[in-house]
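J.: Quick check, what structure comes out for this input:
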Amino acid sequence: MREKILVAGVVGPTASGKTRLGVALAKRLDGEVISADSMQVYKGMTVGTAKPTQEEMEGVPHHLLDFLDPGEAFSVAAWCDLAREKIAEITGRGKLPILVGGTGLYISSLLNHIQFAPLQSDPALREELQKRAEKEGGEGLLEELRSFDPSSASALHPNNLGRIIRAIEVYRLTGVPMSRQQQEARAKPSPYHPAVVGLAFRNRALLYERIDRRVDEMLENGLCEEAREIYRSGGKTALQAIGYKELFPYFEGECSLTQAADKLKMETRRYAKRQMTWFKREQWVHWLYLDDERNFQAIADEAAKWVEMQGLLCYNNQQV
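T.: Below you'll find the predicted structure:
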C-alpha cells in the first residue's frame, strides 16, 4: 500500500473564520498554513481578499500568498503544482500542512488528485468567446455550454466567465466535455489523506450578518482605495474578483458608494452560498457549526481532535 500524506484543511464560506481556525490548528498541531484562495495569490489585493495580516498569522508560517502581479494569469493546475511542492517541503520539516481557504476547485483538485491534461489553448477562439460574453453576457455562453456539457454548466455561475469560456474552449478543441475529462482525471488514487474541517452555520442568516459586517469593515480599512488601484491596473483576473468589481460602477459615477456596497454584500452572500454547495459535495469534510452553543476554543479543540483522529486512521491503514 502506498504511504499517504496527512493533509489537514479548513474550508467553508467567506467570513466564517477560516483564517483564525487555521492558525489555531497550526499552533495546536505543529503545522504550517497553505493558502487555498485564488485571489490571495495576488499582490496588492489585501483588504478585498481578507488576506491574513502578520498579527493574524500569530507567527505561523503561511504559504502561497502575495506572489503574483494582478495582471498575471493563474490556474488551478498551477496552484496544485505549487501546493504539492509546499506539502512536500512542510512534511519534510516534520510539520503538518494545513490548507486554508474557500476556493473549492483548488482544494478538491488537489486532494482528489485531479490529473490535468496538457494545456491546449486557442487565443483566437478565446478572444471570440470573450467578445461574445461582452456583448451577450455570461448567460448566453452558459446556455451553449449546457447544450454539450450540462454537468460543468450546472456548477458555474453566469458571472464566472473565465471558467465558462475555458469549458467551451476545451470542448471545441478536443471534442470531449470538460466534465468527462475531469471524471477521467480522478482515475489515479490520491497520495493524500484529507483531514478537512468545514465551518458553517445552521442559520444562514447569521453568516449573512457576518458578511455584511465584514464588507463594512473592509470599506473602513481602505477597500475603496485598493479597488481603485485594481481598477486602474486593468488586470483581467483581478478585475473579475468579488470585492473589487462591484465598486467599479461607483468609480465611473454610475451609482453611489452605498449602492455599490449593497451590491458587494449581495454578491458576497451569493458567493458564500456557492462555496457551501461546492464543499457539501465532498465527503471528506467534517462540518462544525458556528452557531452551536460553543465558544471558539471548543470549536478549535474539536477540530484538532478530528485531525488527530484522521492522522491515526491514516497511520493505521498504512500498517495493514
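J.: okay, CA-based contacts and neighbour counts for the rest of this
T.: Noted.
J.: ranges for the strands of the stretch 101-250 of the chain?
T.: 192-200 (DSSP state E, counting those that start in this stretch).
J.: What ranges does it have for its helices?
T.: Remark: helices assigned in the stretch 101-250 of the chain by DSSP state H, counting those that start in this stretch are 104-111, 123-136, 138-148, 150-154, 161-174, 178-185, 204-220, 223-233, 236-239, 248-251.
J.: now the third one against helix 178-185, angle please.
T.: Interaxial angle of helix 138-148 relative to helix 178-185 (axes from the mean of the first three to the mean of the last three Cα atoms, to 10 degrees): 60 degrees.
J.: Once you drop chain neighbours, what's closest to the residue nearest to the spatial centre of the chain?
T.: Centroid check for the chain by Cα atoms, centre = their mean gives residue 103 as the closest residue, at 1.1 Å. With sequence-adjacent residues excluded and distances taken as Cα to Cα, 6 or more residues apart in numbering, residue 103 is closest to residue 37, at 5.2 Å.
J.: my guess is the one you found meets residue 101, correct?
T.: Yes. With contact defined as Cα atoms under 8 Å, residue 37 counts as touching residue 101 (5.1 Å).
J.: Which of the two has more residues huddled nearby?
T.: residue 101 (25 against 22; other Cα atoms under 10 Å).
J.: contacting residues around that one?
T.: With contacts defined as Cα atoms under 8 Å, 6 or more residues apart in numbering, the neighbours of residue 101 are 10, 11, 12, 18, 19, 35, 36, 37.
J.: Here is the second sequence; please produce its structure so I can put it next to the first one:
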Amino acid sequence: MSNQLPVINLMGPTASGKTALACELYERGDVELISVDSALVYQDMDIGTAKPNKAEQQQYPHHLIDLITPLQVYSAAEFVEDACNLVEQIHARGKMPVLVGGTMLYFKALLEGLSSNLPSADYAVRAEIEAKGESEGWQAVYEELKTVDPLAGEKFKVSDKQRIIRALEVYKLTGQPITKLQAEQPKNVAYRYSFYNYALLPDRVELHQRIEHRLKNMWKIGFLNEVENLIEKYDLNDNLPSARSVGYRQALDYLKNSDRSLKSKQEMEDKALYATRQLAKRQYTWLRSLQESHQFKTYLTIKQAQEDLRNLYG
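T.: Predicted coordinates:
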C-alpha cells in the first residue's frame, strides 16, 4: 500500500468557476484550501485579482493569500516550499489538501519539481533588459538572445517577452545559456505525494462571456480606485511583478499616462479584456501541456464537475 500523501489539484483558466468548486468541497469540513494564484499573494490587490472578500475568506479560508506587499516578490520555488509544508500540516490535522488556482507554472513546479541552482530574479538586470526593449525594440533584444543562447532563440518567439527576459537574465548572471543549465540540472520531484488532477475547461465562448462579465463588475465596484490607492500607498510602477498582473498593467498605464478621457478609459477597458482573454488562452495551453505528462480528469461544465466531485469525494 502506498504511503504517499494524497493531494487534490483543482485547475482551470480565469473565471472558469474553480474557486466555487473548491468552496463546495470545503463545505464537507474535512478539507483545507491552498491558493495556487500568483496574484492573490499580494496584499491590497483585491478587486483586480478576484480575491475572495473578507467574509468569503472567513467562511472558506485559503492558505497562501495576502502573503506579501506589491513591492515584494514571490517565486515558484517559494510556492512549492510553502505548499509542501502546508500539505504535511493539513494531513497531520487529518484533512485533505485541495490546491485551487490558475497559475500553471506553480502547478507544474509542484508536479515536476524545479531545476536547481538557477539564479533568482534580479530586477536590476531585468530593468536593463526591458529598457533596451523599449529603446531599441524587442527584436533587438531577441537578436541578442539568439546570439548568446541559440537554442532558446529557436524555442522562443520575439513576442515571448517574459521568457526572453528570463533567459537573458540568467545568461547575464551566470555567463551560461539557460538551456544548457536546464539540460544539466536534475529535477527535484516530490515523490512523497500522490496527485489527483482535475481541470475545469469550459467552452471558450462561455468563458469569454464570464470574463467580460467579471471585468465589467470589477470596474463597477471600484477597480480603478483600488489601483489609484496602490499607486499612492506603494508608488506602484510597471517594473514590479505585481503591476504586470492582468488588468493592473492596463489600469496603471491609463492612470499614469493617459488623458483620462472617456475614450482612453474605454480603450483601457478593452485592453484589459483582451489581456484577460489572452491569459485564459495561455492557461489552456499550459493545461494541455501538463496533460501530456500527468493524469487528468477534465470537465466542460461546472455542473458536470460538481456532480463528479461529489461522487468522487462524497
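J.: re the thing from before, my guess is the residue nearest to the centre of the first structure contacts residue 38. True?
T.: Yes. At 6.2 Å, residue 103 of the first structure and residue 38 qualify as touching, with contact defined as Cα under 8 Å.
J.: Could you tell me which residues touch both of the two?
T.: In contact with both residue 103 of the first structure and residue 38: no residue, using Cα under 8 Å, 6+ apart.
J.: follow-up on the earlier one: if you look at the contacts of residue 101 of the first structure, which of them are in strands?
T.: Members of these lying in strands (criterion: DSSP state E): 10, 11, 35.
J.: ok and the helix or strand encompassing residue 85 of the first structure relative to helix 104-111, angle-wise?
T.: Following DSSP states H and E, one finds residue 85 of the first structure within helix 76-92. Interaxial angle of helix 76-92 of the first structure relative to helix 104-111 (the same axes, to 10 degrees): 50 degrees.
J.: And helix 76-92 of the first structure, what does it pack against?
T.: strand 31-35, strand 96-100, helix 104-111 (3 or more Cα pairs under 8 Å, 6 or more residues apart in numbering; DSSP states H and E).
J.: still on that earlier bit, list the contacts for the residue nearest to the centre of the first structure?
T.: Contacts of residue 103 of the first structure (Cα under 8 Å, 6+ apart): 36, 37, 38, 275.
J.: Among those, which ones are in helices?
T.: residue 275 (DSSP state H).
J.: So how do I select the buried members of the contacts of residue 103 of the first structure in PyMOL?
T.: Buried members of these, defined by 16 or more other Cα atoms under 10 Å, are picked up in PyMOL with:
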select buried, resi 36+37+38+275
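J.: Could you single out the nearest of the contacts of residue 103 of the first structure to residue 72 of the first structure?
T.: residue 38 (12.3 Å; Cα to Cα).
J.: where's the closest one relative to residue 65 of the first structure, distance?
T.: 10 Å (Cα to Cα, to the nearest Å).
J.: cool, residue 81 of the first structure as well?
T.: From residue 81 of the first structure to residue 65 of the first structure the distance is 15 Å (Cα to Cα).
J.: okay, the two: which has more neighbours?
T.: residue 65 (19 against 11).
J.: helix/strand/coil for the more buried one?
T.: With DSSP: H, G, I helix; E, B strand; the rest coil as the basis, residue 65 of the first structure sits in coil.
J.: and it, what is it in contact with?
T.: Contacts of residue 65 of the first structure (Cα under 8 Å, 6+ apart): 35, 40, 41, 42.
J.: By neighbours, which of those wins?
T.: Busiest of the contacts of residue 65 of the first structure [other Cα under 10 Å] is residue 35, holding 27 neighbours.
J.: Near the residue nearest to that residue when sequence neighbours are not counted, how many other residues are there?
T.: Among residues not flanking residue 35 of the first structure along the chain, residue 100 sits closest, at 5.2 Å (Cα to Cα, 6+ apart). Neighbourhood size, residue 100 of the first structure [other Cα under 10 Å]: 26.
J.: Can you tell me which of the contacts of residue 103 of the first structure lies closest to residue 133 of the first structure?
T.: Nearest to residue 133 of the first structure among the contacts of residue 103 of the first structure, with distances taken as Cα to Cα, is residue 38, at 22.1 Å.
J.: Not counting sequence-adjacent ones, nearest residue to whichever residue in the second structure pairs up with the closest one?
T.: Correspondence of residue 38 of the first structure to the second structure, assessed by TM-score structural alignment: residue 38. The shortest distance from residue 38 of the second structure to any non-neighbouring residue, by Cα to Cα, 6+ apart, is to residue 103 (6.1 Å).
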